[in-house]
Structures are given as C-alpha cells and as structure tokens.
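Trainee: can't give you the sequence, but here's the structure:
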C-alpha cells in the first residue's frame, strides 16, 4: 500500500499507478508462452534455424553478409565478407581512399540505383543531396525546438513522421516518388539528428543552443561534424574517419532487424515515412543499434579495474571474470566480440580498426587504442581456449571508441548509425515495392486452450 506521495504527484495519479501495477502483474502472468511449445511445434524462434542460420524469407540484390560456409547442414567458419550490390566493401573503401575522396555519397548512389556512378553522375547526386539538406520552412521551430526529446532516436522518428505533413505528395508509391522521398531523407537525416541533439542539449542539459545551417557543398560526414560542434571545426582525419563509419554501416543485408522491418512495413503499401520511421524504431533497440554503447560501458569498467593496461595477464584475468559472470554487468558477455554471422573476421571492424589507429595517433590516445587491440586479441584467444569457438571483434567494438575520439556525444551514436543506414533502408524499400507485391504475413500458432465465456457474476 502506498503511504506517501512524491512531490508534484496527485492522489489520483498514485491511485492510477497502483491499479496499473496490479494489472501489469496480471498481464505478465497471462502472456508467457510455455517454452516447451516452441520445440513441440518446431517454431523458428527469432526466424532462426536450429543451426543458427536465418530462415530464408526473401531475396535481395542490395547487400550480402558472408561469415561461414554450410556443409552437410553445419556451419564452417570463414573470413567475413560484406558486399554492396555485389561489390566488396573492402575494395570499395580502398578505392575511394586511394583517390582521397569521401565515399558515403558514392555508396548511397550504388545502393539506390544498383550501379556505380561516373564522375558527372556522382557530382549531380551530391548536388541534389546538398540542396535537400535544408529542412522545410518552419520545420526546425515547429517540429524540433517546440517539442524536444531526451532521446534523439525518438526525436528522429517523430521528425520523419512529421516530414509527411510537409510533403505535397506523401502517399504516392511510384518508384519515382519513393526515390525522391528517399534522397530527401538521406540528405536530411544529418540535419534532423544534429538539431534534435542541439534541442536536447539546450532544453534538457541547459547548454547553449547552436543551430548551424547545413552547407550544401559539404558531404554527409562533414555536415554532421559541422552541425553538432559549436565552432564547426573538424580535421581532415576526423571527417575521413566519420565518412568511413558511415560507409561501413550503410547496409548489412535484408535480414537484419531494421531492414526486415522496412520490408515488412513497405509490403503493406504504406508511405515512405511510415516505413523508414519503423526502421528507426527497430534500430533504437539496444539489441540492434546500441551495442557500441555497451562496449563503451564495459571498457570504462575494464579501465577502472585493470590498473596496468599493458599487462596481458591482468587483462586476461579480468576478461575471464567477465565471462564467468563475476565482473561488469554479470551477463557473461564480452561486448563487441562475436557476431550472428561473422566468424573469423568482421570486415567492418577490420576497416575501422585501421582508421582508428590513425585517429588515435592524431589525438594522442595510442595507449587506449592498444588496450582495445589487446582486449580483442585476448578475447579471441580465450574463446578458442575455453570454448573452442572461432570468434572475432565486430564493428561495435571499435565504433564507440572512434566516436569518442571524434568527441561525439554518446546519445548520438545510434542516430549517426541511422543517418548512415537510411540509405540501405531506402534501397530495400524500393526493392520491396518494385519486386514483391505480396504483403509479408508469417504465421503464429495459437496454443491457448478453448475457454467458455463467464457471466460477470461467475467470475
């Protein structure tokens, strides 16, 4: 029984809270499925086969994630490969970096149109993105500043849905119109998240409000750094590093949760804004888009408990404690190590690690980089030694460290992921609408026994 009220809380609110608390216990009790039923009815939980592979539910030409080979129904570990429209991501990154170019806009073009642009087409595409980066008149004031949110992903989702009202032709699902909406969203995501962050910093954290206009001549990575920093300044290495992070997060096959959400919602025939907002809602979940934040929390704990960062034995001893559920959050997980598909290597982590070293040298944080590298190496060795399991660092292991070196606030980690992945989502939406007219509708088996309706006096 509640005997006291919090300041500003009415008796009615306390009474309602008490009722809801009781009802939640009833709801939880009556919504737990008997776990034995999943095996009895051969349910593909999480759309996974028994060997851990994903259930095949569709076809795509946009991206492919390779991490193992199937032989006689068993998974055989293999070097990780990620391709965009059939092009190896490592070859693509090597290509634009050798030419001292930013790559994200080229990746967006490739994902949307299915082919690499020549120089003139890329310049035209970058020009269109530059012109679309500005938000519609009144949008910043009415949709963002008047209704700030403590969570930037929530603010981004609301901004996407709000953009529907500023579109003169929002419900047209022709490929031409979806493409126009897609390019606008790709261009405006950085502005939406930057302004959403500035509103949050001002209204929730009582900091000065900085609203910098995007610069159409700058690329996506440069505009993000330009708009989130009070002085607009960033170094060449910083911009190149963020551009690489955007490139490697832009797409990851049709089976990841947010891409699948895009396919599911798009299959209903709904508008682009609803489909992309659903994808953002999926990415917001910590099991999908927020993994690098858990890595950062774990690293903070390791730094506090391992006094000698150069001692491999001390690091190994503490990592074993984490695996044994005796340290950190006691889940037994070393965050950033392992992946659902990649086994021997994650190509995104390989690429980002290389750039992280370059940035660490510029920032004077080599000691910290070496700690990450040692944790990666020791974790891989521990899993082979204790569990006989091949495992590798995934992209989240280094991405949080990179964002921290870029002085990007933690609450922007997942929104920046979204600003990158929106290109992949839009490509999947176009592919779904163009290729598959059927609505996606999987089956759920009802396992509830029949019951009779009881009159009120008999309940």
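Mentor: Sure thing, it's come through. Quick caveat: nothing in here was measured; it's all calculated off a predicted structure.

Trainee: every contact and neighbour count from this point should use C-alpha atoms.
Mentor: OK.

Trainee: what are the boundaries of the strands in the stretch 51-200 of the chain?
Mentor: In the stretch 51-200 of the chain, the segments counted as strands under DSSP state E, counting those that start in this stretch are 63-71, 74-84, 87-88.

Trainee: now render those as CSV, adding distance to residue 155.
Mentor: Listed next are the strands of the stretch 51-200 of the chain as CSV, based on distance: least, C-alpha to C-alpha, whole Å:
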stretch, distance to residue 155
strand 63-71, 28
strand 74-84, 29
strand 87-88, 34
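
Trainee: try this one side by side with the last:
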C-alpha cells in the first residue's frame, strides 16, 4: 500500500466515532435535542424564528413566524410593497440599530451604502482577476479576508470601526459577487467578461441587476422582486450554522473580516445555503422524468421513487421540503410563493410553478405512505427561490452568493450583539474516548 493509500485509509478508519458513544455520553450531535429542537446556546434580541411550541415537554407544530427586532417579516414586506419602495435597506438599518429608520434616516442610509460600494483601488485586478475562482462563494470569502489588508486599523476594537466595517462589507458584497462571477466567466467558461460602472444612488437590488445584466436594463417589478428576496434572506436567528460560526469567531475576539469570512464559508455548504443547488437539481430530475407535470399520480410516483432512493441523487431526500425549525409553514416560503405565482402567471414559467405547488402538496402524503410517518413538514424557502431567480435571469451559480449578500446584514447584527453581550469565548465540551498508549520506539514499529 502506498503512502497516499495509507493516509486515505486512515482518514476514514481513524476518524470514525462509534454511534454508541453518542448515546452513552448523552452527546447531542449537531447541537440538536432528540426531538429535533436546538440546544439552547445563547440569547438574542435580534430575531425570533418561531416554528413550534413546547407544551408539557411535547413539541407541537405551529404556523411559522419570522420576527426581526420585534417586527414581523410580513409587516416589513407588506409596507414596502404597499408603499412601492425598496425594503432591504430598511431591514439592514433595523437589524444593525434595533429600530426602524425615519424617512430622512432611510434616505441617508441608502446613500451611505451606495457611497461604500466601490472596491479599493486595484482590488479587482489584484484580488479577483489575478486569482479567479471556479466557486463564487470561495472568492467572496477570500475577498472579505483580503479587505483586511486595505483597512488602516483592522484590529481596532471600537464601535465606530465595527460599524464602518459592517457598512462597508454590506455595501461591497454585491460588487464582489458580480466581479467574481464575471471573472469566472472569463477564465473558466470562455465567455465575455462585462464590467459595468456603479451607478450612484441605486438600491441594493437595482445595483445587482444593473451590474449583472449586459444591457443594464431591468423593470421596476423585477428589482422589487429581488429586493423581496434580499429581505427574506437577511436574517434567520442566531442558531443557523453561518450565524453561529460568525458568533463563535467573534467570541474569540478576532477581527470582523475573519468572522464574516467564516460565515460565508459556512453558508457555502450544501447542508446550509448551498442547499438551493440540491433543490434545483431535484427539480431538474422531476421535470425530465415526469411527462405530465399536472398528473398528480405521475408526480407522486416519482416522489415515491426519490424517497425510496430509486431516483434523484439517491439520497432519499425531497429537497425544498421540511425545515429544522418550521413545521406547519415557513413564512418566507409562503410570502415567496405568493409573489412568484403572480410573476409566473401568463408566462413560460407558470407551468413550472404549478409543478412546484404539486410537489409541496403531495410530498407529505407520499412521505407518510413510504416512511409510515405522519411527520409534519412544509415547503421551505428553497422550494420557490430558484424559480424566482431564474425568472429574474439570475444564473444558478449566483443563488447562494445572493444569499450571502443578503445575510451579511444579519451576521453583522449578531457580531455586534456577541461583542456587547457574549463576553466569553464559545467552547463546548467534547468527550474523549481515546485510550492512552505506550510510546513505541521507531525501530520497533
């Protein structure tokens, strides 16, 4: 066996823990309780993700609620839509300050973000163009770390520095994303790289569409729908993996760039923000293998095959269904479904939207039949987000990066809270099950 083969074998054999130890020592893998609820690891005043109630020790399903700083996401989006204005900047201000801005503050904050979008000097050429990446999330994380070098005092521990850094990163993330995407096109798919100048005064959603599209044109309704997506993804509590990663690094008293880069790295994972790619892949399997998308029996039959690991990616999972917290409904999916349906009506996407509705409706029925479980499940936001992005002409490789662009606001808010309230390095315990061994001299091995 070669040295490399030995290392590969050891990678698996010497890093596997017997499942019995987790039961024996009452270890809660994934920081999850046996009923699926999360282990209480902190307290936050930023967001409440409500998906169930606990009654006499029993977990009871409930309609989902998403609350930002005390304000229901339905109200935040509802008012922005009713007043025909962009709402993401208002949400960012709310998350960072804990209160809603007045009209003047909102206008000034929107201008502040616009003024902070431009990348430093030759940053694009030196940090992105000279070292392009096949993965845009990778480049966004690396660029976040690289901005440390452009900060005159990156280790400053003052509120002013934290706020300035947060505003700068929230503003620059869309630009870094588009630059990384264009560089990827140029070097890895042999497409033309089109770089547009930034337009002052645009909202975040308008900025993304105007720099992404070759002709820079977009409709007001398209920008408003993307703005809606940014609002829905801006924050989701302290327990989600990327936010927790940000808080863990923050608790060590490291610099903001390191903490935010870690959050991006977490969100990149297929079990977190990258899950939208698995949903898109599954939808492609269904569209290809189900001849009549309106035939409930045929759709159900294919879903049954997916659950039995006879179709799809072989995982047995129906992606886009179920959530770690939400039970009866994911409020983000409910909102997105409404606007996605309205935009799809009368277009080439209407038929596909109806298929997604069928998957959402039929999955619980098929799941109970195959798994013999009456587990309550609902569609999550990923069920409809891919369709919305495609209706906006956004390529799949930008789905997760757009998530990161939006969630930067939530990460910043949680870093602020951890700095002011955490006061201790986060260090959970790990039970060692290794045994001490007598050292063997090298000539006797």
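Mentor: Arrived safely. The structure displayed is predicted, hence computed values, not measured ones.

Trainee: before we move on, back to that, quick check: which of the strands of the stretch 51-200 of structure 1 is nearest to residue 403 of structure 1?
Mentor: strand 74-84 (22.0 Å; C-alpha to C-alpha).

Trainee: check which helices and strands the closest one is in contact with.
Mentor: Under the contact definition 3 or more C-alpha pairs under 8 Å, 6 or more residues apart in numbering; DSSP states H and E, strand 74-84 of structure 1 sits against strand 63-71, helix 89-98, helix 347-363.

Trainee: for residue 139 of structure 1, find the nearest of these.
Mentor: Using C-alpha to C-alpha as the measure, strand 63-71 is the one of those that comes nearest residue 139 of structure 1, at 33.5 Å.

Trainee: whereabouts in structure 2 does the closest one align?
Mentor: Using TM-score structural alignment, strand 63-71 of structure 1 corresponds to residues 47-55 of structure 2.

Trainee: with structure 1 superposed, average distance for that stretch?
Mentor: With the two structures superposed, stretch 47-55 of structure 2 lies on average 0.7 Å from its match in structure 1, counting by mean C-alpha distance after the TM-score superposition for structure 1.

Trainee: mind listing what's buried in that stretch?
Mentor: 47, 48, 49, 50, 51, 52 (16 or more other C-alpha atoms under 10 Å).

Trainee: got the helices and strands packed on strand 74-84 of structure 1 as CSV, with distance to residue 236 of structure 1 columns?
Mentor: As requested, these are exported to CSV (distance: least, C-alpha to C-alpha, whole Å):
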stretch, distance to residue 236 of structure 1
strand 63-71, 29
helix 89-98, 12
helix 347-363, 10
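
Trainee: looking at these, which is nearest to residue 122 of structure 1?
Mentor: Residue 122 of structure 1 lies closest, by C-alpha to C-alpha, to one member of these: helix 89-98, at 12.7 Å.

Trainee: helices of the stretch 1-150 of structure 1, start to end?
Mentor: Secondary structure of the stretch 1-150 of structure 1, counting by DSSP state H, counting those that start in this stretch: helices at 11-29, 35-40, 89-98, 104-113, 119-132, 139.

Trainee: middle-most residue in structure 2, spatially?
Mentor: residue 273 (3.5 Å; C-alpha atoms, centre = their mean).

Trainee: matching it against structure 1, which residue comes up?
Mentor: Counting by TM-score structural alignment, residue 273 of structure 2 lines up with residue 289 in structure 1.

Trainee: before we move on, what about residue 190 of structure 2?
Mentor: So residue 190 of structure 2 corresponds to residue 206, using TM-score structural alignment.

Trainee: how near is that match to residue 143 of structure 1?
Mentor: Using C-alpha to C-alpha, to the nearest Å, one gets 20 Å for the distance from residue 206 of structure 1 to residue 143 of structure 1.

Trainee: who has more neighbours out of these two?
Mentor: Comparing residue 206 of structure 1 with residue 143 by other C-alpha atoms under 10 Å, the one with more neighbours is residue 143, at 18 against 10.
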